[in-house]
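Student: Predicted model and sequence follow; I will ask about them next.
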Amino acid sequence: MPGTVFRRGDRVTLCTVEHEDAEFVQRGHNHPDVGVSLGLSQPENESEAESHVAQYEDDPLNVSLLVCVDGEGDGPTPVGKVSLMDLHHTRPEISYWVLPEYHGNGYGTEAVELLVDYAFSAHEIRGLQAQAFAPNEGSVGVLENLGFTHEGTLRDARFRDGEYVDVVWYGLLREEWEDN
């Protein structure tokens, strides 16, 4: 079950990741549509998922939060995860995923918006960066809808589903976010 609420939006809340959430993270990482979009090429077993979740607690330079929607009776229901990585850099990287059964509801866009707002309000950073596989129109759409600028393409950079695909990089500067 997700931890405490860290940020609240209109439709989603960002909650801390707890030990009990390892099963959900594993489910997401092993989902054929999610894992491949994250560049994960091997399945994640239970102990690997637990280690993955334990990293979130022990690493002050990275922030990972569950994307949750209101559940029925049992509290928030996790639908995805957002992360802010390498906070010691002037342009940390964000990553995000939402389980496919929740696509099309705007949960990913709202969750990333909350994460970006947190990043700029709580940390002295110059900007943010994110990457996506070029064929992943949903992920690219999240970034473009939030004002990120396409900064470059790494051609044939990753191997996915039997073929090489381009990786696109996006960036957002603090003043662009504040002016938005």
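Tutor: Sure, I can see it. Numbering: from 1, shown residues only.
Student: switch to C-alpha atoms for all contacts and neighbour counts from now on
Tutor: Will do.
Student: So Arg160 is in contact with Val34, correct?
Tutor: No. Counting by CA atoms under 8 Å, Arg160 sits too far from Val34 to count as a contact (11.9 Å).
Student: Settle it for me: which of the two has more neighbours?
Tutor: Counted by other CA atoms under 10 Å, Arg160 and Val34 do not tie: Val34 has more neighbours, with 19 against 16.
Student: Skip the chain neighbours and tell me the closest residue to the residue most central in space within the chain.
Tutor: Taking CA atoms, centre = their mean, the centroid of the chain lies closest to Tyr96, which sits 1.5 Å from it. Nearest residue to Tyr96 in three dimensions, chain neighbours excluded: Val82, at 4.2 Å (CA to CA, 6 or more residues apart in numbering).
Student: Wait, a strand at that neighbour?
Tutor: Yes. Assigned with DSSP: H, G, I helix; E, B strand; the rest coil, Val82 falls within a strand.
Student: check contacts around it.
Tutor: Under the criterion of CA atoms under 8 Å, 6 or more residues apart in numbering, the neighbours of Val82 are 64-67, 94-97, 111-112, 115.
Student: And the helices in this structure?
Tutor: Secondary structure of the chain (DSSP state H): helices located at 22-30, 32-37, 46-58, 107-122, 137-145, 174-179.
Student: okay, now the one to match up with it:
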Amino acid sequence: MIYSKTEKTIETDRLLLRLFKESDAKDVSMFCNNYNIYKSTLNLPYPYSLECALSWIANHEQNFELDRMYEFAITDKNTGQLYGAIAISNHKQYKNGEIAYWIGEEYWGNGYGTEAAKAIIEFAFKEKDYHRVYARYFKSNPASGKIMEKCGMAYEGTLKDHIYKNNSFEDIVFYGIINPMK
């Protein structure tokens, strides 16, 4: 992982994580206006309009500058193709943050989520000095849990029927990792 503080980018073997640009909004809207992504995310609206994407992107730079949240576009390092998004919150008082991510359905199964998540965890520990990183997923979306496991995160518990979405209750599964450099 190579972090550029001036560019606000993270480079991995295959990916460039960068801030979203207004010009990404059309692709974001296309990817997120997908029921299969909506049903496995906590806060994504559906349908997902271009206005939703523009509104979401509009706050990213300020969130980054104020150390509130670090939101990155997951892109191909060589072609610039957008694959998805990954973010980590910054709970300064607790020295921790939560990872959240989504990958456009046509790019599922290529390891982009895992590669981006590993880079974000390293960024949080090395660059932002977090003590802990955690993530959660709907039990009905085990692929998200596999990403967490591949990143070295450990299962911490399940909250039964914690979320009500799409007229049914969903279990939320928590994973976490402590900074190994501490």
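Tutor: Cool, the structure landed. Bear in mind the structure is a predicted one, so any value in this text is a computation, not a measurement.
Student: Next, the TM-score between them, please.
Tutor: For this chain pair, the superposition-based TM-score is 0.86 by TM-score structural alignment, normalised by the length of the first structure; 171 aligned residues with a CA RMSD of 2.0 Å.
Student: quick revisit: tell me the counterpart of the residue nearest to Tyr96 of the first structure in the second structure.
Tutor: Aligning on TM-score structural alignment places Val82 of the first structure opposite Ile86 in the second structure.
Student: Same check on Gly28 of the first structure?
Tutor: Mapped onto the second structure by TM-score structural alignment, Gly28 of the first structure lines up with Phe31.
Student: And for that match, the neighbour number?
Tutor: The local packing of Phe31 of the second structure (other CA under 10 Å) involves 22 other residues.
Student: Next: Lys182 of the second structure.
Tutor: By other CA under 10 Å, the residues close to Lys182 of the second structure number 9.
Student: My understanding was that it contacts Arg132; is that so?
Tutor: No. The pair Lys182 of the second structure / Arg132 is not scored as a contact, 9.9 Å apart, by CA under 8 Å.
Student: show me what contacts His89 of the first structure?
Tutor: Here His89 of the first structure is in contact with Ile125 (criterion: CA under 8 Å, 6+ apart).
Student: Same question for Met85 of the first structure.
Tutor: Contacts of Met85 of the first structure by CA under 8 Å, 6+ apart are 61-63, 92-95.
Student: do that again at 10 Å, thanks
Tutor: The contact partners of Met85 of the first structure, by CA atoms under 10 Å, 6 or more residues apart in numbering, come to 59-64, 91-95, 128-129.
Student: One more: Met148 of the second structure?
Tutor: Applying CA under 10 Å, 6+ apart, the residues contacting Met148 of the second structure are 99, 113-114, 117-118, 134-137, 142, 154-155, 174-177.
Student: which residues do Arg160 and Val34 of the first structure both contact?
Tutor: With CA under 10 Å, 6+ apart applied, the overlap between the contact sets of Arg160 of the first structure and Val34 consists of Leu40.
Student: As a quick check, tell me the outermost residue of the second structure.
Tutor: In the second structure, Asn167 marks the outermost C-alpha relative to the chain mean, sitting 25.3 Å out by CA atoms, centre = their mean.
Student: Quick check: it vs Met148 of the second structure, distance?
Tutor: From Asn167 of the second structure across to Met148 of the second structure, the span is 27 Å (CA to CA, to the nearest Å).
Student: which non-adjacent residue is nearest the residue mapped onto Gly152 of the first structure from the second structure?
Tutor: Gly152 of the first structure maps onto Gly157 in the second structure, with residues paired by TM-score structural alignment. Among residues not flanking Gly157 of the second structure along the chain, Phe174 sits closest, at 5.4 Å (CA to CA, 6+ apart).
Student: Now check the first structure for the residue matching the one you found.
Tutor: Match for Phe174 of the second structure (TM-score structural alignment): Trp169.
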